[in-house]
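Chemist: fold the following.
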Amino acid sequence: MITEKAPGKLYIAGEYAVVENGYPAVLVALDQFVTCTIKESAREMGQIFSQQYHNNQLLWRRMGDQMVVDKRDNPFSYILSAIKVTEEYARQFERELRIYDLQIDSQLDSQNGRKYGLGSSAAVTVATVKALCRFYNLPVSKDEIFKLAAIAHFEVQGNGSLGDVAASVYGGWISYHSFDRQWLAQQRQYLDIKSLVDLPWPDLQIESLHAPKNLQLLIGWTGKPASTSQLVDKISLFKARQQDDYHRFLEESKACIQRMVEGFHQQDLERIKQEIRYNRDLLKQLGTNSGVDIETPVLNRLCQIAEQFGGAAKTSGAGGGDCGIVAIDQNADFNAVLKSWAKNRIEQLPLNVHFIADIKHRVQQHLPLH
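Modeler: Predicted coordinates:
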């Protein structure tokens, strides 16, 4: 029996801009996990089982007379894609494909199945890839696990930056620059998967960051789940209609993240907090300009309360619900934030940063586009 796990994540800053090639974000991996267990099957059939996803809710819409299921919100789609991609990779190492039972256990959703927005689809993809790489005894580094999981995730979701996949693979605090997904989609048609994984990927940069010792991270959950893929789709419409405003947002977000990363390098909590506030303002303006409800009234209240006690707060991820994050000095009275949240029915998620051993401090890959 083989068991592997992958942590959930939260975005600290750089949301929406990071979906564009080469634009950065800061993320953190958290100590709640998706666990994947694999054991060889004695039967002619294998099974995929998850207690959390047993009664999974599927989203669907109409396309003419057709009922179309949105696979991007179905965790089994990510598991199946991870299996397909990893076994394709295993075949290139001349491994014989076997029949097995695969069990998924997730801490990233609440007991009644509500999503917290902790990157469960990325974590289940990474955990499945890691477990299968061990099952087939494949010689993989974190970089190769990231690329396999990124391919599998992207083939289901079709949008997004894959930053959540990077956080699940590398752990801790990371700075992530998204790679060129159009290039990936094109190369996937022509290259075998090992050649694709071995190539440098255009614009990809991943750097581990060391947080100041006095930085306390607080996480509040609004009680309202949100669909990242649908919110990103709506921003894409804004991008098409108001290109100048969108480009200005991208450049200001990039400069903000660069200053924030420098704050990590200098161990300067005040600078990090300043850029969190600046990034919040950028996202609020993006929401106003695009008509997308990024900072909901509950998220606004979450941020206001944190600011009253000296914290710097903003939405995390696509917004529209899910979580807000707060950076606050650990010597401040952050318990007052939590008490005030509770009065306003904002649930604290008592999570800590999760570090993964043997992390490579910097991955930089640049490839000129032809």
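
Chemist: rest of the way, CA atoms for contacts and neighbours
Modeler: OK.

Chemist: where do the strands sit along the stretch 201-350 of the chain?
Modeler: In the stretch 201-350 of the chain, strands defined by DSSP state E, counting those that start in this stretch lie at 205-209, 215-221, 312-315, 323-329, 347-348, listed in chain order.

Chemist: mind checking how far the third one is from the chain centre?
Modeler: Right, the one you point to is strand 312-315. Here strand 312-315 shows a centroid-to-chain-centroid distance of 17 Å under the convention Cα atoms, centre = their mean, to the nearest Å.

Chemist: try the shortest one
Modeler: Mean C-alpha position of strand 347-348 versus that of the full chain (Cα atoms, centre = their mean) differs by 20 Å.

Chemist: and that strand, what does it pack onto?
Modeler: Under the contact definition 3 or more Cα pairs under 8 Å, 6 or more residues apart in numbering; DSSP states H and E, strand 347-348 sits against strand 215-221, helix 334-343.

Chemist: and the next element down the chain from that strand?
Modeler: strand 362-364 (DSSP states H and E).

Chemist: list the contacts of that following strand.
Modeler: Contacts with strand 362-364, where a contact means Cα atoms under 8 Å, 6 or more residues apart in numbering, come from Leu204, Gln205, Ile206, Glu207, Ser208.

Chemist: one more, for comparison:
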Amino acid sequence: MITAKAPGKLYIAGEYAVVENGYPAILVALNQFVTCTITEAKDEVGQIISRQYHDNSLQWRRRGDQMVVDKRDNPFSYILSAINVTEEFARSLNQRLGIYNIRIDSQLDSQSGKKYGLGSSAAVTVATVKALCEYYQLPVNKEMIFKLSSIAHFDVQGNGSLGDVAASVYGGWIAYRSFDRQWLSEQRHYLDLPALLSLPWPDLKIEPLDAPANLALLIGWTGKPASTSRLVDKISLFKAKQQDEYHRFLDRSKACIHRMIDGFHTGDLDKIKEEIRYNRNLLQELAHRSGVQIETPLLKKLCQIAEEFGGAAKTSGAGGGDCGIVAIDGHADLPAVLDSWAKSRIEHLPLSVYFVNNIRRYTLQVKQR
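Modeler: Below is the predicted model of the structure:
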């Protein structure tokens, strides 16, 4: 039996801009996981089993008279894509393919199946790739696992930055700069996977960050799941119609993230908080100009409460629901923040940062009164 796990993630800053080539964001990996277990199949028939996903549904729409299925929010699409890509790599190394059972267990959704927005599609992709690489005894490192997982994820989603994949592979706090996805799509037609994995990918950069020792991360969930891929689609329409405004947003976001990275390098929590607030303002302006609701009323309330106690807060990821994050001094009255959240029906997710291979472990534990 082979078992591999991948953590969930949250964006700290840089959302939307990071989908463009070479633009940065900051993410964090969390100590909730998707676990992939592989066992040998019997009777030459393999299975893919998941307790969490057995009631999962597909959304579809009309394109003329055609039914078009949207697979981007269906976890089985990512599992199958991860299998296809990893086995393509295994075949290129002359590995004989097997028949096996895959079991997926996820901590990234609630017991009732509600999505918290912790990057479950990326985590299930990474966990499946890692498990299959071990099953086939493939010679891989973190960079190769990231690239295999990115190819598999992008084959399904077709948009997005793949920053959530990077967080699931590398763990901890990371600064991520998105690579040229069009280049990747073109090279897939000409290069086999060993060659593609060995090349540097244009614009890609993944940098581990050390957080200030007094930084506490609070995560609040609004109870309203959101579809990242559909929100990104809507912003793409704004990009096409108002290119000058969109590029001003990109430039300001890049400058903001670079200043925030400097704050991590110098251990300056106040600087990090200042840039989180600035990044929130950028997203609010993007939402106003595009007509896309990024900060819902409950996410706004989450941020207001955190600010009252000295925290810097914003939406995480595409917004429209899901989670908000707070960077705050660990010596602040954190239980009071959580009490106020609870009174506003904002659920605190008691998660901490997950570091791969237990490097640099410290956690500021936050408990509710």
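
Chemist: for the contacts of strand 362-364 of the first structure, which one is nearest His354 of the first structure?
Modeler: Checking the contacts of strand 362-364 of the first structure against His354 of the first structure by Cα to Cα gives Ser208 as the nearest, at 12.3 Å.

Chemist: wait, that closest one sits on Ser175?
Modeler: Yes: look at Ser208 of the first structure against Ser175 with Cα atoms under 8 Å: they come within range, at 6.4 Å.

Chemist: the more surrounded of the two?
Modeler: Using other Cα atoms under 10 Å, the more surrounded residue of Ser208 of the first structure and Ser175 is Ser175, with 26 against 21.

Chemist: so where does that one fall, helix or strand?
Modeler: Mapping Ser175 of the first structure onto the secondary structure by DSSP H and E places it in strand 173-177.

Chemist: Gly310 of the first structure is nearest to which of the helices and strands packed on strand 347-348 of the first structure?
Modeler: Shortest separation from Gly310 of the first structure across those is recorded for helix 334-343, at 8.6 Å, computed as Cα to Cα.

Chemist: distance between the closest one and the chain's centre?
Modeler: Between the mean C-alpha point of helix 334-343 of the first structure and the mean C-alpha point of its chain there is a distance of 27 Å (Cα atoms, centre = their mean).

Chemist: winner for burial among the helices and strands packed on strand 347-348 of the first structure?
Modeler: Between these, strand 215-221 has the highest mean count of neighbours, a mean of 21, where neighbours are mean count of other Cα atoms under 10 Å.

Chemist: quick one: it to the second structure mean distance?
Modeler: Between strand 215-221 of the first structure and its aligned partner residues in the second structure, the average distance after superposition works out to 0.2 Å, using mean Cα distance after the TM-score superposition for the first structure.

Chemist: quick one, that strand and helix 334-343 angle?
Modeler: 0 degrees (axes from the mean of the first three to the mean of the last three Cα atoms, to 10 degrees).

Chemist: and strand 215-221 of the first structure, what does it pack onto?
Modeler: On a contact count with 3+ Cα pairs under 8 Å, 6+ apart, strand 215-221 of the first structure meets strand 323-329, strand 347-348.

Chemist: most neighbours among the contacts of strand 362-364 of the first structure, which one?
Modeler: For the contacts of strand 362-364 of the first structure, neighbours tallied by other Cα under 10 Å; top is Ile206, 25 neighbours.

Chemist: isn't Ile104 of the second structure right next to Ile49, touching?
Modeler: Yes: with contact defined as Cα under 8 Å, Ile104 of the second structure reaches Ile49; the gap is 6.2 Å.

Chemist: higher neighbour count, these two?
Modeler: In this comparison of Ile104 of the second structure against Ile49, neighbours counted by other Cα under 10 Å, the higher total goes to Ile104 at 24 against 16.

Chemist: now name the helix or strand holding that one.
Modeler: In this structure, Ile104 of the second structure is located in strand 100-106 according to DSSP H and E.

Chemist: for Val129 of the first structure, same thing?
Modeler: When elements are defined using DSSP H and E, Val129 of the first structure is found to belong to helix 120-135.

Chemist: next, the angle from that helix to strand 100-106.
Modeler: Angle, helix 120-135 of the first structure to strand 100-106, by the same axes, to 10 degrees: 140 degrees.

Chemist: which of the helices and strands packed on strand 347-348 of the first structure sits closest to Asn159 of the first structure?
Modeler: Each of those was scored for nearness to Asn159 of the first structure using Cα to Cα, and the closest is strand 215-221 (24.4 Å).

Chemist: report the angle between the axes of the closest one and strand 323-329?
Modeler: Here strand 215-221 of the first structure points in a direction 160 degrees away from that of strand 323-329 (the same axes, to 10 degrees).

Chemist: run through who's touching strand 215-221 of the first structure.
Modeler: Residues external to strand 215-221 of the first structure that are found in contact with it (Cα under 8 Å, 6+ apart): 116, 269, 302, 322-330, 341, 346-352.

Chemist: next one: stretch 240-260 of the second structure
Modeler: Applying Cα under 8 Å, 6+ apart, the set of residues contacting stretch 240-260 of the second structure from outside is 13-14, 17, 23-26, 238-239, 271-272, 275-276, 278-279, 282, 286.

Chemist: list the buried residues for that stretch?
Modeler: Using 16 or more other Cα atoms under 10 Å as the burial criterion, the residues of stretch 240-260 of the second structure that qualify are Tyr246, Phe249, Leu250, Ser253, Lys254, Cys256, Ile257, His258, Arg259, Met260.

Chemist: before we move on, what about stretch 83-100 of the second structure?
Modeler: By 16+ other Cα under 10 Å, the buried positions in stretch 83-100 of the second structure come out as Ile83, Val85, Thr86, Glu87, Glu88, Phe89, Ala90, Tyr100.

Chemist: also stretch 65-85 of the second structure?
Modeler: By 16+ other Cα under 10 Å, the buried positions in stretch 65-85 of the second structure come out as 71-79, 81-83, 85.
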